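Engineer: build the 3D model from these lines:
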Amino acid sequence: MTAILLFFLLHWFLSLFFHSFFLHRYASHQMYTAKPFWEKTFYFLTWFVQGSSFLVPRAYAVMHRMHHAYSDTEQDPHSPHFFKDIWQMMMHTARIFSGFVTGKNVPDARFTKEYLPVWDKLDKFGHNNITRGFFVVGYIAFYYFFAPSWWWFLLLPVHFFIGPIQGAIVNWFGHKMGYRNYSIEDHSKNTTPWGVLLMGELFQNNHHKDQNNANFARKWFEFDLTFIIMRILHSLRIIKLKPLYLSQQQRQ
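Structural biologist: Now for the predicted structure:
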């Protein structure tokens, strides 16, 4: 049981960290800069920890930029206010995402104007059913050898779709439930203490108020673990937070 719990928690939080740190705060918002070596390292680790649910960074970034531009309108790729349940929202988002990956959907030029990290070889390898299948087999094998009883296998779907599940939780609950620090046009909300389990991503109202601030926490009781790790990586000179974000943090 210990091995399964440890594996589940490691997979959840490592996937979540690179989702927030690399896909969201770097690919989508360019909140920090990184040398080519480190960008490739983060890119690879994002693929590895997301495994069977790898989200291609350029497609994710374009879709997320659309989300901010059209937040909670019918053009928003994943506003919960136009769907009966979270499943319908996920399927709608998946179709848009897949279209951007394959090139079937061509995004508006304003969403590709800023830098987009691209690693074609890894994208093709990671966004491939055979590759995804190997990860699925690996997850099942781990549970086969270490799960103390069959019902632990009910956790496997989370491993299979961990990236989209985390994104769906943030977009559904972050725009439906919680409190608001700021009165803005969309329905974004903050959710805490559950926000700790999403490493800062559920402070959606704070983020939508100022999408250029790398720290998603505002109040004393709000805790953005991803940003804290980013500050450590900045101090180690692995990444460089842009001066804009540092000055914003110092003013708070």
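Engineer: for the rest of this, base every contact and every neighbour count on C-alpha atoms.
Structural biologist: Noted.
Engineer: helices along the protein, start to end?
Structural biologist: 2-18, 36-50, 57-69, 86-102, 120-126, 129-146, 156-160, 162-173, 204-209, 225-235, 243-251 (DSSP state H).
Engineer: residues making contact with the fifth one?
Structural biologist: Think helix 120-126. 44, 47, 51, 54, 56, 131-132 (C-alpha atoms under 8 Å, 6 or more residues apart in numbering).
Engineer: for the last one, same thing?
Structural biologist: By C-alpha under 8 Å, 6+ apart, the list of residues contacting helix 243-251 from outside reads 31, 212-215.
Engineer: in a markdown table, list these along with neighbour count and distance to residue 117.
Structural biologist: Formatted as a markdown table, those follow (neighbours: other C-alpha atoms under 10 Å; distance: C-alpha to C-alpha, whole Å):
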| residue | neighbour count | distance to residue 117 |
| --- | --- | --- |
| 31 | 25 | 13 |
| 212 | 16 | 18 |
| 213 | 21 | 20 |
| 214 | 28 | 18 |
| 215 | 26 | 22 |
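Engineer: and the contacts of helix 120-126, which are buried?
Structural biologist: For the contacts of helix 120-126, a neighbour count by 16 or more other C-alpha atoms under 10 Å gives the buried set as 47, 51, 54, 56, 132.
Engineer: now for the last one: which residues touch it?
Structural biologist: Same thing as residue 132. Counted by C-alpha under 8 Å, 6+ apart, residue 132 has contacts 51-53, 126.
Engineer: could you check how far the nearest residue to residue 48 once chain neighbours are set aside is from residue 39?
Structural biologist: Nearest non-adjacent residue to residue 48, counting by C-alpha to C-alpha, 6 or more residues apart in numbering: residue 54, 7.9 Å away. According to C-alpha to C-alpha, to the nearest Å, residue 54 stands 16 Å off from residue 39.
Engineer: cool, and residue 66?
Structural biologist: On the measure of C-alpha to C-alpha, residue 66 and residue 39 end up 23 Å apart.
Engineer: most widely separated two among the buried ones among the contacts of helix 120-126?
Structural biologist: Largest separation among the buried ones among the contacts of helix 120-126 by C-alpha to C-alpha: 56 and 132, giving 12.9 Å.
Engineer: count of neighbours near the closest residue to residue 140 other than its chain neighbours?
Structural biologist: Leaving aside its chain neighbours, residue 140 sits nearest to residue 156 (7.2 Å; criterion: C-alpha to C-alpha, 6+ apart). Neighbourhood size, residue 156 [other C-alpha atoms under 10 Å]: 15.
Engineer: how about the one 4 residues further on?
Structural biologist: Applying the criterion other C-alpha under 10 Å, we find 22 residues in the vicinity of residue 160.
Engineer: before we move on, what about residue 99?
Structural biologist: 15.
Engineer: returning to what we had before: the residue nearest to residue 48 is in contact with residue 127, isn't it?
Structural biologist: Yes: using C-alpha atoms under 8 Å, residue 54 makes contact with residue 127 at a distance of 6.7 Å.
Engineer: I have a second one here; can you model it like the first so I can compare?
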Amino acid sequence: MTIIIVFFCCHWFFSLFFQTFFLHRYASHKMFKMNVFWERTFYLATFIFQGSSFLNPRAYAIMHRMHHAYSDTEKDPHSPHFIKDVWGLMIQTKNIYLSYLKYKQEPEPQFRDRYPTWPTLDYIGDMWLTRIGFVLFYIAFYIVFAPYWWLYLLLPIHFFMGPLHGAIVNWCGHKYGYTNFDNGDHSKNMLPLDFLMMGELFQNNHHQKPNDVNFAKRWFELDPSYPIIRLMHWMRIIKLRKTT
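Structural biologist: Next up is the predicted model:
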């Protein structure tokens, strides 16, 4: 059982880290710079660790920029205040995401460009064959190592890890918790120590200063991703932007 729990936790936190580090803080906000080698390295790592639920950086960045511009209004692609439940939020988010992924809709000019693209990996990552391959890998791993039937209940989380993380952040981060700032929306900070979501549930802080790489703002708050990002800056893997 230990192997399954370790595998699940590794998938949860690595998938979540690359979502917040690469898709959110880099692709969407450009909070730091990196050279082509490191961009491709983290692009590939995001694909590997998100696996069957790999999210295209371009489509993700467009939607997230829309979310900030239209936070908690009818034009917000995933506000919980215009959708009755989490399932509805996930379906609406998926439909808008696919419209940008498949180039069926062009974003407004202010949401275009300045996001990383890798056409070959984007194509492979969105193939049903690829996604099913990851699903079969997760199932095979559980067949080999899961000693109890109830552990198989974790498999759907593996299958939909990326969208699930997004749904938790967009639903809970705009409905539950406390506020430090009046941002004119419903953004909330849910946990003073946001270990489970790697800092993503400091939504109120993030909406106040969307280009600040540290999502924690008060003495009792801790963004677990921030020290890792500072270490990468110190190691010259990335170069942080200066923010005011």
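Engineer: thinking again about what came up before, dump the buried ones among the contacts of helix 120-126 of the first structure to a markdown table, plus distance to residue 25 of the first structure.
Structural biologist: Below are these laid out as a markdown table (distance: C-alpha to C-alpha, whole Å):
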| residue | distance to residue 25 of the first structure |
| --- | --- |
| 47 | 16 |
| 51 | 20 |
| 54 | 17 |
| 56 | 15 |
| 132 | 25 |
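Engineer: closest one of those to residue 85 of the first structure?
Structural biologist: Closest to residue 85 of the first structure out of those is residue 54 (23.2 Å), distances taken as C-alpha to C-alpha.
Engineer: quick one: contacts for the closest one?
Structural biologist: Here residue 54 of the first structure is in contact with 46-48, 126-127, 163 (C-alpha under 8 Å, 6+ apart).
Engineer: ok, now with 10 Å
Structural biologist: Residue 54 of the first structure is in contact with 15, 19, 46-48, 123, 126-128, 132, 160-164, counting by C-alpha atoms under 10 Å, 6 or more residues apart in numbering.
Engineer: neighbour-wise, which of the residues you listed leads?
Structural biologist: Ranked by neighbour count (other C-alpha under 10 Å), the contacts of residue 54 of the first structure have residue 19 at the top, with 27 neighbours.
Engineer: look up how far residue 84 of the first structure lies from that one.
Structural biologist: Plainly put, residue 19 of the first structure is 26 Å away from residue 84 of the first structure if you go by C-alpha to C-alpha.
Engineer: what do you get for residue 8 of the first structure?
Structural biologist: For residue 8 of the first structure, the distance to residue 84 of the first structure (C-alpha to C-alpha) stands at 29 Å.
Engineer: same deal with residue 10 of the first structure?
Structural biologist: Residue 10 of the first structure is 32 Å from residue 84 of the first structure, by C-alpha to C-alpha.
Engineer: who's more crowded, these two?
Structural biologist: The residue with more neighbours, out of residue 10 of the first structure and residue 84, is residue 10; 13 against 9, by other C-alpha under 10 Å.
Engineer: that one reaches residue 49, doesn't it?
Structural biologist: Yes: assessed by C-alpha atoms under 10 Å, residue 10 of the first structure is found in contact with residue 49 at 9.2 Å.
Engineer: what do the two both touch?
Structural biologist: Common neighbours of residue 10 of the first structure and residue 49 (C-alpha under 10 Å, 6+ apart) are residue 16.
Engineer: apart from its neighbours in sequence, what residue is nearest the residue sitting nearest the centre point of the second structure?
Structural biologist: For the second structure, the residue nearest the mean C-alpha position is residue 19 (3.5 Å; C-alpha atoms, centre = their mean). Among residues not flanking residue 19 of the second structure along the chain, residue 46 sits closest, at 7.0 Å (C-alpha to C-alpha, 6+ apart).
Engineer: hmm, residue 57 and that neighbour touching each other?
Structural biologist: Yes: between residue 46 of the second structure and residue 57 there is a contact at 9.4 Å, judged by C-alpha under 10 Å.
Engineer: what do the two both touch?
Structural biologist: Jointly contacting residue 46 of the second structure and residue 57 under the rule C-alpha under 10 Å, 6+ apart are 19, 22-23.
Engineer: and which of those residues is nearest to residue 197 of the second structure?
Structural biologist: Closest approach to residue 197 of the second structure among these (C-alpha to C-alpha): residue 19, at 10.3 Å.
Engineer: OK, contacts around the counterpart of that closest one in the first structure?
Structural biologist: Residue 19 of the second structure maps onto residue 19 of the first structure when the alignment is built from TM-score structural alignment. Residues near residue 19 of the first structure by C-alpha under 10 Å, 6+ apart: 13, 25-27, 46-47, 49-50, 54-55, 57, 60, 163-164, 166-167, 201.
Engineer: ChimeraX command to pick out the buried ones of those?
Structural biologist: Burial among the contacts of residue 19 of the first structure is assessed by 16+ other C-alpha under 10 Å; the matching ChimeraX selection reads:
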select :25,26,27,46,47,49,50,54,55,57,60,163,164,166,167,201
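Engineer: neighbours of residue 146 of the first structure, how many?
Structural biologist: 13.
Engineer: residue contacts, it?
Structural biologist: 1-4, 152.
Engineer: hmm, 7 Å instead?
Structural biologist: By C-alpha atoms under 7 Å, 6 or more residues apart in numbering, the residues touching residue 146 of the first structure are 1, 3-4.
Engineer: can I get those in a markdown table with distance to residue 232 of the first structure?
Structural biologist: A markdown table is the format used below for the contacts of residue 146 of the first structure (distance: C-alpha to C-alpha, whole Å):
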| residue | distance to residue 232 of the first structure |
| --- | --- |
| 1 | 33 |
| 3 | 29 |
| 4 | 29 |
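Engineer: among these, which ones are buried?
Structural biologist: Neighbour-count burial (16+ other C-alpha under 10 Å) is assigned, among those, to residue 4.
Engineer: which of the contacts of residue 146 of the first structure lies closest to residue 91 of the first structure?
Structural biologist: So of the contacts of residue 146 of the first structure, ranked by how close each gets to residue 91 of the first structure (C-alpha to C-alpha), first place is residue 4, at 28.8 Å.
Engineer: wait, doesn't the closest one sit right on residue 149?
Structural biologist: No: in this structure, residue 4 of the first structure is not within contact of residue 149 by C-alpha atoms under 7 Å, at 10.8 Å.
Engineer: right, I'll call it a day here.
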